[in-house]
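**Student:** Turn this into a structure:
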Amino acid sequence: MSQEKLLKPSNGYFMLFVFLILFFGSIAGIILTKNSWWIAAFVIAIFILPGFILVNPNESRVLLLFGDYKGTVKQNGLFWVNPLFSKNKISLRARNFDSERLKVNDKLGNPVMISTILVWRVQDTYKASFDVDIFENFVVVQTDAAVRKLASMYPYDNFADEGLEEEITLRSSVNEVSDALEKELEERLDIAGIEVLEARIGYLAYANEIASAMLKRQQATAIVAARHKIVEGAVSMVEMALNELSKKEIVDLDGESRAAMVSNLMVVLCGDKDASPIVNAGTLNH
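**Tutor:** Take a look at the predicted model:
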């Protein structure tokens, strides 16, 4: 036997009626008739009692007879099985697992702190019971291993100086990273009969030893990108201004005057502080 087998046990209510008849009938018979045969009925009633099982919604019972797997009961209700069966209870409910924060290296070798939130449930009770030792511990260990592998596959973030603008990153590509994590966990947990319902990154940050430096790098990258946009806009505005002045013949500027005007406009447009105007009472050159 290498796979789960569903077992349909006997009706528990009928056997409960038989048990009550035998149990109370034997007690009454022993007291009233003093006949030793009623003791046999009492023993049979006691033998019947361990065979009752109650299966609640999203629960199961794995049945074994002296180490031999007989089947799994997933149907809800009161049932009766062979009293010699061992009945292992396995929950089929969805469970949450929030892993510990692990320090791992991303694709670029930067140490990051990462954890995952996993939603899982038992799908195959045979695999969960017999193919692994303790399936709950198996889920914990394999989740940590999957997270470590995932973190090494992608960089934490991309930077323009490294040419990673098109790559998937742990910080920005949430859906892609989650899909990759779910696929990795499904492959690892299938041996234990575990179904992965959802897997998401729960915590992600640079490790403390580089967090300050990486924050400054991110800020510098943002400043450079902002300055680049400002310069692009300023050049466009200066070009438009010169073209409009020339087109409408408002003022005739020679090369030196144009250079001075361009310089002044670039300072005004690209400066991080408001410019202070100066009124020139002389000519354009003085």
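
**Student:** from here on, contacts and neighbour counts on C-alpha atoms
**Tutor:** Will do.

**Student:** roughly how far is stretch 246-255 from the heart of the chain?
**Tutor:** How far stretch 246-255 lies from its chain's middle: 64 Å, per C-alpha atoms, centre = their mean, to the nearest Å.

**Student:** this one as well, want them side by side:
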Amino acid sequence: MNLHERTAWHVNGFLALGVALALFAWSAYGIYNKQIGSALPLGLFVLMLPGFFTVQPNEARVLVFLGRYTGSVRQEGFHFANPLALKKPVSLKVHNFTSEKLKVNDAMGNPIEIAAVVVWRVVDSAKALFAVENYKEFVAIQSETALRTLASRYPYDAPEGERSLRENPEEIAEELKREVQFRLEVAGVEVLEARLTHLAYAPEIAQAMLRRQQAKAVVAARRLIVEGAVGMVKEALEMLKSEGVVELDEERKAAMVNNLLVALVSENQAQPVLNAGTLYA
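**Tutor:** Now for the predicted structure:
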């Protein structure tokens, strides 16, 4: 059965209370005067009592009569509805679910630790109560399942230009939200936000992966230094030629390029060597 929330029949509780008190007064008057039939208004008064209920802010009451869903009441205040119906409360407040640190394999098979927070609320009280066994447990289980699924789609780290869990937090959060919302639609739950709260390599490979990241950073830095040094050497040779400072043959150009690159790329400060000539002409 495809249930959807609908508004149940109800009236203002204070109006119904006035009717109930009138029935009670009528019954009391009849009993006092020993009138026949005074038990009828008393019975109606007693029957009305279970029909009174209150709805707190951000709460809904789900009415079930003889095993059938008859509607929900969201309007806060004092109400009266079918006195024979069960009136089950459902919270409409915003909830947070924070997952445990889950150990999963990313898209490259590397074990990682990941956790997330999911902000949610009930938007369909009928689905929340009747479509799933326990909607709060359902949210927890499906959120963790969606997180595991998402973590297996992307690598922890990836080359530049490719999406990864570490480099694209906003895109990953949006996709996680969509994944969780798809799974919780059946329970009448709306996902307001979903975001990673923890992301790290598993302890057994953390040190190895840290060394790999450091090596990649060193290689990238070296590449940048070399590219800059080559550009500077090229500019120096072009300036010497254009200014007519000195004419260099190919051998001297090669030696100059070698010296400049060594000086620019070396990690240690270059030590100049002065050529003072020779003792013999």
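
**Student:** What value does the TM-score take for this pair?
**Tutor:** The TM-score (TM-score structural alignment, normalised by the length of structure 2) is 0.90; 277 aligned residues with a C-alpha RMSD of 2.2 Å.

**Student:** Which secondary structure state is assigned to residue 90 of structure 2?
**Tutor:** For residue 90 of structure 2, the secondary structure call by DSSP: H, G, I helix; E, B strand; the rest coil comes out as strand.

**Student:** roughly how far apart are it and residue 55 of structure 2?
**Tutor:** In this view, residue 90 of structure 2 and residue 55 of structure 2 are 10 Å apart by C-alpha to C-alpha, to the nearest Å.

**Student:** now do residue 253 of structure 2
**Tutor:** From residue 253 of structure 2 to residue 55 of structure 2 the distance is 89 Å (C-alpha to C-alpha).

**Student:** out of these two, which sits in the more crowded spot?
**Tutor:** residue 55 (17 against 13; other C-alpha atoms under 10 Å).

**Student:** what's the nearest residue to the more buried one if we skip its chain neighbours?
**Tutor:** Closest residue to residue 55 of structure 2 apart from its sequence neighbours, by C-alpha to C-alpha, 6 or more residues apart in numbering: residue 76 at 4.6 Å.

**Student:** hang on, the one you found packs against residue 92?
**Tutor:** No. The criterion here is C-alpha atoms under 8 Å, and residue 76 of structure 2 misses it with residue 92 at 11.8 Å.

**Student:** Where does the counterpart of residue 145 of structure 1 in structure 2 sit, in terms of helix or strand?
**Tutor:** In structure 2, the residue matched to residue 145 of structure 1 (TM-score structural alignment) is residue 145. Using DSSP states H and E, the element containing residue 145 of structure 2 is helix 135-153.

**Student:** related to what we said a few turns ago, for the residue nearest to residue 55 of structure 2, grab the count of nearby residues.
**Tutor:** 14.

**Student:** Run through the residues that contact it.
**Tutor:** Listed by C-alpha atoms under 8 Å, 6 or more residues apart in numbering, the contact partners of residue 76 of structure 2 are 54, 55, 56, 57, 58, 59.

**Student:** residues contacting the fourth one?
**Tutor:** What it means is residue 57 of structure 2. By C-alpha under 8 Å, 6+ apart, residue 57 of structure 2 lies in contact with residue 76.

**Student:** So it: helix, strand or coil?
**Tutor:** coil.

**Student:** and the gap between it and residue 35 of structure 2?
**Tutor:** Separation of residue 57 of structure 2 from residue 35 of structure 2 (C-alpha to C-alpha): 45 Å.

**Student:** Show me the strands in structure 2, by range?
**Tutor:** Secondary structure of structure 2 (DSSP state E): strands at 11-12, 52-55, 59-65, 68-73, 77-80, 86-91, 95-98, 102-105, 111-122, 189-201.

**Student:** Hmm, residue 238 and residue 247 of structure 2 touching each other?
**Tutor:** No. Contact between residue 247 of structure 2 and residue 238 fails when scored by C-alpha under 8 Å: they sit 11.3 Å apart.

**Student:** what about residue 211 of structure 1, neighbour count?
**Tutor:** For residue 211 of structure 1, the count of nearby residues is 14 (other C-alpha under 10 Å).

**Student:** Quick one: residues contacting the nearest residue to it once chain neighbours are set aside.
**Tutor:** In space, and not counting its chain neighbours, residue 211 of structure 1 is closest to residue 205: 7.8 Å by C-alpha to C-alpha, 6+ apart. Neighbour list for residue 205 of structure 1: 112, 113, 114, 211 [criterion: C-alpha under 8 Å, 6+ apart].

**Student:** Give the intersection of the neighbour lists for residue 90 and residue 55 of structure 2.
**Tutor:** Shared contacts of residue 90 of structure 2 and residue 55 (C-alpha under 8 Å, 6+ apart): residue 61.

**Student:** Check what contacts the helix holding residue 145 of structure 2 and list those residues.
**Tutor:** 97, 99, 102, 104-107, 114-116, 118, 128-129, 132, 165, 175-176, 179-180, 183-184, 187.

**Student:** In ChimeraX, how would I select just the buried ones from those residues?
**Tutor:** Buried residues within these, by 16 or more other C-alpha atoms under 10 Å, are selected in ChimeraX with:
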select :97,99,102,104,105,106,107,114,115,116,118,128,129,165,175,176,179,180,183,184,187
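
**Student:** How many residues are close by residue 135 of structure 2?
**Tutor:** By other C-alpha under 10 Å, the residues close to residue 135 of structure 2 number 20.
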